[in-house]
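A.B. asks: Quick one, what's the 3D model for this:
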Amino acid sequence: MTPGHGVDSASGRASSAVLALACAVQFMVVLDVSVVNVALPSIQRALGFDDGSQQWVVNAYVLPFAGFLLLGGRLPDLVGLRRVVPLGLALFSGASLVGGLATSAELLVAARAAQGLGAAVLAPASLTALTTTFPEGPRRTRALAAWTAVGMAGGTAGNLLGGVLTEYLSWRAVLLVNVPIGVVAALLAQRFPGRGAGNGPVRPLDVPGAVLATGALTSLTFGVDHARTHGWGATTTTSALLVGLAALLAFLVVEARFAREPLVPLRLFRVRAVSVGNAAVLLAGAALNPMWYFLTLVMQQSLHYSPLLTGLGFLPHTVVTIVVTALVTPWLMGRVGSRTLVVAGALVAAAGFWWQSRITADSGYLEGVLGPAVVFSLGSGLLNTPITTTVTAGVGAADAGAASGLMNTTKQFGAALGLAVLVTASAGDLATPQALAAEHGRAFLMIAAVLVVVAAVATALPAPSRDQAGQRPT
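C.D. replies: Modelled structure (predicted):
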């Protein structure tokens, strides 16, 4: 074996280890967004949530996740991935233990918020590990395709796992299962490279920026949700929205003028792929992530599926998403370009959600769940990898963590705000299974409309080079 070959082999093994561990971390983080969905009716009955407040079992996780992703994205540059990942896993697993043992709605929501903080540390670390290990080009495209596919698989597998655990054990098991997984993952995370170990001068964390970002996201989401029951003119609603907007403005001022190491260097927005791409990511998150919430409820409350059958009902989403995201999309990116795939994927997904909006309490599985699932899973599989590749392209290594944190933040904030808006806008008479199906159908129709807007925004994305698209230059 030649020396050069040995170096290449060692480098390849190290890169494969980074990819495997980054995917494992991403799977765990995304899994917990969806694993509670199937258990929501059981949690509601056990802890006394009402029909509107149960969404906070989801949003209590998503909002801190989104708000502190920017701060989490900077941590690997200061203390190193080998330290950051076990820290995030310890927080995540400990909060899962508390949530699984919770005896009140308030304690469960608090535990879910702590889980979100742990996830905010883990998610950008996994993406930063990839973007700093794999240079732009075909290898990065394949790595991001695998990372994206695993994340989407975590979202869909969470519904199946949640169904099995809720059906045969308890809703508590959907949280307690994270504890042994987190311990094993923490041991494996020791294989992360020591990149960014923090041996140089310690740079200050932008804690004020993180607090303002989280406050803005939480206030805006609470204001939208409060409007559902009290109206847009209510004092509490308008106050929450104004506080959220003021916090967002203050965040921008802090980032531009006062933060020595801003969470979001505003120069990033001069890159068209970053500014336009994050707008598309925000809208896509607002459309695709809340789908699990509404589809879970319609299967259990309108179609009367058990938790296990509901989880099994999500299997087609998993299969189609993994195949399209991991195998089909990277091949297509080198031939038609990422911008074209984002536009096409958003329109295909919109068609699937329009079909899903036609569901009634008398729908069978084939026409009510399976058919729409194949179509919108195909569309979402086509758009997710190219939008991730586009948003992280053209960003220097010094801003890799910030760009990763920004993309994850916009996606998660879109998910939280989208869920609150959709719950508010689709609310109606919930007295019968037919009425419930009609309410959820309105939500799916609005999701389809948002995805049409995603397609329109994506037309402004820059056209990638052939190498960035995933095909080696000639």
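
A.B. asks: switch to C-alpha atoms for all contacts and neighbour counts from now on
C.D. replies: Will do.

A.B. asks: Just give the nearest non-adjacent residue to the most centrally placed residue in the chain, would you?
C.D. replies: Residue closest to the mean C-alpha point of the chain, counted by Cα atoms, centre = their mean, is residue 412 at 5.1 Å. The shortest distance from residue 412 to any non-neighbouring residue, by Cα to Cα, 6 or more residues apart in numbering, is to residue 66 (5.1 Å).

A.B. asks: hang on, the earlier thing: from what I can see the residue nearest to the centre of the chain touches residue 60, true?
C.D. replies: No - in this structure, residue 412 is not within contact of residue 60 by Cα atoms under 8 Å, at 11.6 Å.

A.B. asks: residue ranges for the helices of the stretch 301-450 of the chain, please.
C.D. replies: 307-313, 315-323, 329-336, 338-356, 365, 371-392, 400-426, 433-458 (DSSP state H, counting those that start in this stretch).

A.B. asks: picking up where we left off before, what about the residue nearest to the centre of the chain, distance to residue 98?
C.D. replies: To residue 98, residue 412 is 23 Å away according to Cα to Cα, to the nearest Å.

A.B. asks: Can you list the neighbours in contact with stretch 385-404?
C.D. replies: Residues outside stretch 385-404 that contact it (Cα atoms under 8 Å, 6 or more residues apart in numbering): 70, 73-74, 76-77, 124-125, 127-128, 131-132, 136, 141, 144-145, 148, 263-265, 268, 271, 273-274, 277-278, 281, 325, 329-330, 333, 338-339, 341-342, 407, 464, 468.

A.B. asks: same deal with stretch 332-349?
C.D. replies: Under the contact criterion Cα under 8 Å, 6+ apart, stretch 332-349 has outside partners 375-384, 386-387, 390, 448, 451-452, 454-456, 458-459, 461-464, 466-467, 469-471.

A.B. asks: Second chain to compare with the first, below:
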Amino acid sequence: MVNSQIQQARWSAWLLPVLLTVQFLVSLDMSVVNVALPDIGSGLGFGGESLTWVVNAYALAFGGLLMLGGRLADVIGRRQVLMGGFAVFGAASLAGGLAQAPGELIAARAVQGVGAAGLAPVALALITVNYPEGAARSRALGLWGASGAVGGAVGMLAGGLLTDWVSWRAVMLINVPVVIAALAIARHAVSADRRTGTGERLDLAGALLGTAGTTALVLGLVRTQAYGWTAGQTLAVLTVAALLLGAFVVTESRVRRPLLRLGILARGPVLAANLFALLMSAGQFAAFYFASLYMQQVLGYGSTATGCAFLPFCVGIVVGSALATRIIGRVGARALLVAGGLLGAAGFAWFALAVAVDGGFWLSVLGPSAVASVGVGMCFVPLGTSATTGVAPQETGMASGLLNSSRQVGGAVGLGVVVTVAASATGAAGPAGLVHGFSAAFWVAAGLLTAAALAAAVLSGPPPRPAETTLAEKTSKNSGGGVETGVARSTQG
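C.D. replies: So this is what the prediction gives:
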């Protein structure tokens, strides 16, 4: 018995690395195929606009199923959903790397998104449940946020290197050994948990409406890049999304055990965190996109050089997250969100001023990247903290799925809006016209980060007093929804 406890304590040290791997992988696969798209198109014979579905299929499945994935973790168990998500993600990656036709690759990317939708909310929920409030949780959240941002940036570099040196298939197959290792470790490091609800069943009506509505919304938004906002098919898809999401809200307000309990948004910190995540992701995704275009289309960088140019952004994210981890206990989540949002906005504004036809790496890329990345990195710890403030243990998956949905939808909204703005601002053909459009895009990104900081300042309330937190936990346990906390104590070290 003693040996078993010692062995479990040793394995528990691997819990955080497994959860960081989750966040890194799901972010990596959002960006890693972008640089490889030309080779994918020629290698499999994609025609017309069908190549964009290599990206969109993943985004649709991922964004549409995030809330369902989070709630499944609450109902059937976090360990089960984590292991299942890894298995689905790894199998889809293998299938994508071996694909022989466009349809096979698109299907594999969609299934990858399904796996990612189970993994992403579970990772945040497990951090919230297994790490007590204070320095341990702040450190875990800082690393969690940094791993996601670094995964997105490293995806650009890895996509270029793997495509240039190996094959486009390597950007899919590289996931397989990582998933196998993570599965083997997670089997021991993640403790089996009982069902966290009081014997409830999944809200199937809410799951169908929420998934269909979110998927339609993401579909409508990603298609604006090709068809514009006023095209009939764009308006039709967005209208269907609005109707489905409206029906989802009505349904969730009436069922006893909803997929998303609307009252969770009545908490100021939770509402502020989700609005902040939506706005920040909208600006950040757009800025990443246009920074890449600027380096390739104006500065003349190749795919590998563009990926390398994103490495300073990765370093800045880590620095910002480390800083937030150290000071959140003194300054609080709201102050960090406001400061990080404004610093990120300053970096994107610098981008808007610095992009030029005769620009260079040091002034037009490195300087703005350093400022923006530190600001964005400062936001991940307080985002994770605020999004789960006062949330009962049996609803951590719900809260995590909501936050991840806000980030995903925000990225799609931001890219759709900013691409339209940049296109309308682009003047004459050639580098000068492109630079004018890129500058406008970065100004919009800076405005979105400023709006996020304002939302945090207005909506975030002070964190709950310890007595209030204890009462919430007691209430949760009395309702039959308590969860095991032994792992939390074992993972503090």
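
A.B. asks: residues in contact with the equivalent of the residue nearest to residue 412 of the first structure over in the second structure?
C.D. replies: With TM-score structural alignment defining the correspondence, residue 66 of the first structure maps onto residue 63 in the second structure. Shown in contact with residue 63 of the second structure (Cα under 8 Å, 6+ apart): 117, 214-215, 218, 405, 408-409.

A.B. asks: ok, and the most crowded of these?
C.D. replies: Neighbour tally across the contacts of residue 63 of the second structure (other Cα atoms under 10 Å): the maximum, 30 neighbours, falls on residue 117.

A.B. asks: Enumerate the positions of stretch 461-480 of the second structure that are buried.
C.D. replies: With burial defined by 16 or more other Cα atoms under 10 Å, the residues of stretch 461-480 of the second structure counted as buried are 461, 463, 469, 472-473, 476.

A.B. asks: Name the nearest of these relative to residue 9 of the second structure.
C.D. replies: The nearest member of those to residue 9 of the second structure, counting by Cα to Cα, is residue 473 at 24.8 Å.

A.B. asks: I'd like the distance between that closest one and residue 156 of the second structure.
C.D. replies: Per Cα to Cα, residue 473 of the second structure is found 42 Å from residue 156 of the second structure.

A.B. asks: can you check residue 20 of the second structure too?
C.D. replies: Going from residue 20 of the second structure to residue 156 of the second structure by Cα to Cα gives 19 Å.

A.B. asks: The two: which is more packed in?
C.D. replies: Applying other Cα under 10 Å to residue 20 of the second structure and residue 156 shows that residue 156 carries more neighbours, namely 30 against 23.

A.B. asks: Once you drop chain neighbours, what's closest to residue 409 of the first structure?
C.D. replies: Nearest residue to residue 409 of the first structure, sequence neighbours excluded (Cα to Cα, 6+ apart): residue 66, at 4.5 Å.

A.B. asks: which one in the first structure is aligned with residue 246 of the second structure?
C.D. replies: Using TM-score structural alignment, residue 246 of the second structure sits opposite residue 249 in the first structure.

A.B. asks: who's in contact with that match?
C.D. replies: If you count contacts by Cα under 8 Å, 6+ apart, residue 249 of the first structure has none.

A.B. asks: Buried residues, the helix or strand hosting it. List them.
C.D. replies: In the assignment (DSSP states H and E), residue 249 of the first structure maps to helix 235-253. By neighbour count on 16+ other Cα under 10 Å, the buried set for helix 235-253 of the first structure is 236-238, 240-248, 250-252.

A.B. asks: What count of nearby residues applies to the counterpart of residue 365 of the first structure in the second structure?
C.D. replies: Counting by TM-score structural alignment, residue 365 of the first structure lines up with residue 361 in the second structure. The number of residues packed near residue 361 of the second structure is 12, by other Cα under 10 Å.

A.B. asks: and what of residue 319 of the first structure?
C.D. replies: Counted with other Cα under 10 Å, residues neighbouring residue 319 of the first structure total 16.

A.B. asks: same check, this time on residue 404 of the first structure
C.D. replies: Residue 404 of the first structure has 27 neighbouring residues, counting by other Cα under 10 Å.

A.B. asks: now residue 210 of the second structure
C.D. replies: Residues lying near residue 210 of the second structure (other Cα under 10 Å) number 28.
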